[in-house]
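Novice: Need a 3D model of the following:
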Amino acid sequence: MYSIFRYTVLYLLISTYALSNTTDSLRYELEKTSTDTLKVILLNKLAYEYIPIKNDSTLFFVEQALNIIQHMDNTNTIWKNNYKAKLYTHLGAFHQHRSDVSTALNFYFNALKLYETTGNLSGLLTLYEKIGLSYSDLANYEKSLVYYFKALKLYDKYKITDGKASILGNIGTVYAEQSNFPKALEYFFSSLKINEELNNKAGIAICYTNIGVLYKSQFYFDKALDYYSKALRINEELNFKREMAIIIGNMANIYAEQLKTEEAMKFYLRALEINKEINNKRGFSHIMGNIGSLYVDLNDYSKAIPYLEEALKISGEIGNKYLISIWQSSLGEVYTKSKRYKDAEHFLIKSLQITNQIGALSIKERNEKLLSTIYSETGKHKLAYEHYKNYILIRDSLKNEENAKKQIRQQMQYEYNKKQAADSILFAKEKKIKETEIAHQNAVIKAKKNQQYILLGSLVLFLLFIGFIFKRINIIRNQKKIIEKQKFFVEQKQKEILDSIYYAKRIQECVLPNKTTLDKKIKSLKK
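Specialist: So this is what the prediction gives:
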């Protein structure tokens, strides 16, 4: 029984490109402007926008911009070098997007030299990441880490958060490819923490995917599916098709491992359709090879071979040695089982040459065992013995590695538990903070209510006081009216009395003679 190889995709946090609706307006502005500086800026933007498009518009815009810069005499050298570096970076991305990684690297290094002369921090960070990604695509993990750590050093030096999660995730990916799973998990969780703090949904989904890959590699299928499902929901919400294809393909691998053939095939075909739609060659190669491996599981070799051959062809086009060695080894297995020994030997030797270069022991073990079987069946016993010895040596080495993996699984479980504990502590802290905030809010609400009650009470008292004053004024007014009425009555009575007195006096004066007359009369009587 030979092991079946399925390629599970680790998720690199690469920059994505999408054609925006601004291209028409950029072209319109370009036609109107006569300023060389503005022309270069607009051409640079257009070159970036067209990177994912199948035509060569990016090359056309970059060539125009570089030509203008070359003939600009009176422009700041730093500005010119920065824009030349941006344009070279677009050329690198253009070729990397089309799986021509070697050409992409040449342009990236040209851009890097220019950014080093200008000291452009943003440009250096972008280039370090893109070069790291390119070396990772070529399975040159040592160089990949060199450039990732250069970027990480700058992020830490200048205390930059935006973009750091991407680098941490990519470092984790390299460690995972090197089977250093505890280290990989440590970097993935660090990346996840930053993305959660920034509420970066796309970044969170990438971290979930990579953590799922690690758990799958250690046969924690339930944990892996849980993380994949969370990642898939986010990417469906964001409509990120490339990412959806990766996750669906990885979920299909788990179902295949669990011998859920129908479920696995359904997910493989769904991933294949998405990769074909977005023209993702690497993703297409993964899924084609994995479908071929599924047919090998089912002993349907006639169906397995076309898928594996197509996967090998595409892997050769994009230059991924690891994938090439996997699909060559898988074809060697199919041809061995079909007793087509010459074809099997051809593919197995080619795969063995690559595995000797990149150190992929699991694939090498299978190649040595299959070659030993072929040479034994064809009477080449000396060669059969040599390859069998090699197989035993690698198998024992992998057994030791398997024992180490058990320790790794324990360490990964520890890391997972630590993360869960950290999340619990964080949750408790957040809960305490929220409770404090709620208590503070309740106190504020209570104080406001008390203020309202005091205000309302004061208003009521004020209204009562106004009412009392108003009532007193009315009483005083009524009393004043009574007094005035009484005064008028007294005055009237007084007038009547005076009038009577005056009247009696006048009567008296009319009856009696006046004083002078009386005096005269009295005097006459005395005589």
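Novice: contacts, neighbours, all on C-alpha from now
Specialist: OK.
Novice: Going by length in residues, pull out the top helix of the chain.
Specialist: Of all the segments assigned as helix in the chain under DSSP state H, the longest by residue count is helix 381-511.
Novice: Thought Y108 was touching H95, still the case?
Specialist: No. H95 is beyond contact range of Y108, at 10.4 Å (criterion: CA atoms under 8 Å).
Novice: To check against the first, give me the structure of this:
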Amino acid sequence: MNDAMKNQARSHLILLLILLIPFLLGAQSVREDSLLHILPRQKTDSLRIITLNELFKISYSNDPISARAYATQGLKLARQTGQRELISRMCNNLGVLESEGGNYKESLRYHKEALSIREADKDSANITGSLLNMGNVYYKLGDYERAIQNYMVCTKLYSARRDTAGFLWSVGNIGTIYNEQGKFTEALKVYLHVLNFQEKIDDRINLAGMEFNVGNVYLQMEMFEDAVGFMNRALKNYQKENDLFGLIDVLQSLGEIRREMKEPEEARAFFEKALSIADSVSDQYGQATCSMSLSSLAADEGDYEKALRLLNQALHGYQNMGRKKGEAEALCHIGWVLLAQGKFQKSLSPLKRSLILAKELKTIGLERDNYELLAEAEDSLGN
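Specialist: Have a look, this model is predicted:
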């Protein structure tokens, strides 16, 4: 199987959510129904907004529809009362949620509004959070230069405040850029460094994401035993937190490992489970990556028409989200399948489009795959 038919799972960026308000509700394990009981009894708008913020955080990873409703209600109330700091909080939350759902323009709009308020109010602690989250959106849009610029600013700001956790978030996200560019050795070095510190400071919130990232790099380096070990660690932690977005990614990656190990039925079970969860939370990116993975299985089995159907679903999903990296990968895969069918002329268009995007994104591995496949197509046409 050509390297072009290997799927890269998304690396986990650190998404900075609003921190808990300790004087209000205590631990985040407070049940959602208890908060809903408290909400109408809060005596001030500020307390109602903060309660909605807590409801958002509890429901964010496992019930994004409810999370959106809580954040939208909180933002509306904050605007009505003119509470700028709370407006920025809710904009931040909606920005993170829109980013997870693949709505990147909306995400940037919310984050820019939050940043504008925080800069005007000289809210230095939360300015860094906005810059980090905006960097994450730029990363997802394939604008790695702007993403790294944001992350570098964040590392300086966090370092100046001696905020170890924040510094690690920023450095870890730079590692994710390396990963996307195919610089796996550099990415692994960064991830393991961050993971080591996260374990030392007991950063349980972000530990699973970094375990996933390490496993993902090992997968791409074809070190499957190490990949499975870290993926299983991440899986246990995501299950503990009932983090559905995290579960989608881990299950999809475990499926990729099984596919590489020539265990198609086990791979299919992982992919279909991941897709089921992605459908349940309307995770466009998860749906697209699972379609890509299932298309690879179909191609392995010689069912090229099914593979193309799934690839076109993934392609449309990536295009709708503005995910250039995913679009480039889907086009490359489409070109490969057309080559496998002997449709050499038809393969040229998607491969050339993929190559243009790969050059723009500076993804060396994908560029190489496209050049190799284009050469194969052109040689076949020449014959």
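Novice: Tell me where the stretch 51-200 of structure 1 has helices.
Specialist: Assigned helices in the stretch 51-200 of structure 1, in chain order: 57-70, 77-97, 101-118, 121-137, 141-157, 164-177, 181-198 (criterion: DSSP state H, counting those that start in this stretch).
Novice: most tightly surrounded among these?
Specialist: Mean neighbour count (mean count of other CA atoms under 10 Å) peaks for helix 164-177 among the helices of the stretch 51-200 of structure 1, with a mean of 25.
Novice: average offset between that helix and structure 2?
Specialist: Average distance, helix 164-177 of structure 1 versus aligned residues of structure 2 after superposition (mean CA distance after the TM-score superposition for structure 1): 2.4 Å.
Novice: helices or strands next to that helix in the packing?
Specialist: The elements that helix 164-177 of structure 1 packs onto, with contact taken as 3 or more CA pairs under 8 Å, 6 or more residues apart in numbering; DSSP states H and E, are helix 121-137, helix 141-157, helix 181-198, helix 201-217.
Novice: Once aligned, what mean separation remains between the second one and structure 2?
Specialist: To tie it back to what came earlier, the one meant is helix 141-157 of structure 1. Relative to structure 2, and after both are superposed, helix 141-157 of structure 1 has an average distance of 1.8 Å to its aligned residues, where the measure is mean CA distance after the TM-score superposition for structure 1.
Novice: okay, the angle between that helix and helix 121-137?
Specialist: Angle, helix 141-157 of structure 1 to helix 121-137, by axes from the mean of the first three to the mean of the last three CA atoms, to 10 degrees: 160 degrees.
Novice: Next, format the helices and strands packed on helix 164-177 of structure 1 as CSV and append distance to T355 of structure 1.
Specialist: Below are those laid out as CSV (distance: least, CA to CA, whole Å):
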stretch, distance to T355 of structure 1
helix 121-137, 16
helix 141-157, 15
helix 181-198, 21
helix 201-217, 20
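Novice: I'd like to know which of the ones you listed is closest to E345 of structure 1.
Specialist: Checking those against E345 of structure 1 by CA to CA gives helix 121-137 as the closest, at 27.5 Å.
Novice: matching residues in structure 2 for the closest one?
Specialist: Residues 124-140 of structure 2 are where helix 121-137 of structure 1 aligns, taking TM-score structural alignment as the criterion.
Novice: Quick one: average offset of the matching stretch versus structure 1, please.
Specialist: Overall, stretch 124-140 of structure 2 averages 1.4 Å from its counterpart (mean CA distance after the TM-score superposition for structure 1).
Novice: that older thread, and the next helix or strand past the longest helix of structure 1?
Specialist: Later in the chain than helix 381-511 of structure 1, the nearest helix or strand by DSSP states H and E is helix 515-526.
Novice: my read: L97 of structure 2 touches P64, true?
Specialist: Yes. Here L97 of structure 2 lies in contact with P64, judged by CA under 8 Å, at a distance of 7.4 Å.
Novice: Need the counterpart of N210 of structure 1 in structure 2.
Specialist: The criterion is TM-score structural alignment: under it, N210 of structure 1 has N213 as its aligned partner in structure 2.
Novice: And its match, how far from N237 of structure 2?
Specialist: Plainly put, N213 of structure 2 is 14 Å away from N237 of structure 2 if you go by CA to CA, to the nearest Å.
Novice: who has more neighbours, the two?
Specialist: Using other CA atoms under 10 Å as the criterion, N213 of structure 2 and N237 rank with N213 on top: 31 against 21.
Novice: looking at it, the more buried one is touching Y191, isn't it?
Specialist: Yes. Contact criterion CA under 8 Å: N213 of structure 2 and Y191 qualify, at 7.0 Å.
Novice: now the counterpart of N93 of structure 2 in structure 1: how far from L105 of structure 1?
Specialist: Using TM-score structural alignment, the equivalent of N93 of structure 2 in structure 1 is H90. Using CA to CA, H90 of structure 1 is found at 12 Å from L105 of structure 1.
Novice: One more: R270 of structure 1?
Specialist: Counting by CA to CA, the gap between R270 of structure 1 and L105 of structure 1 amounts to 32 Å.
Novice: circling back to that earlier point, for F465 of structure 1, which of the helices and strands packed on helix 164-177 of structure 1 is the nearest?
Specialist: When those are compared (using CA to CA), the closest one is helix 181-198, at 58.7 Å.
Novice: can you list the residues that contact that closest one?
Specialist: By CA atoms under 8 Å, 6 or more residues apart in numbering, the list of residues contacting helix 181-198 of structure 1 from outside reads 161, 164-166, 168-169, 171-176, 201, 203-204, 207-208, 210-211, 214, 408, 411-412, 415, 419.
Novice: Please apply the same query to stretch 75-89 of structure 2.
Specialist: Residues external to stretch 75-89 of structure 2 that are found in contact with it (CA under 8 Å, 6+ apart): I18, D45, S46, I49, I50, M90, C91, E113, A114, L115, I117, R118.
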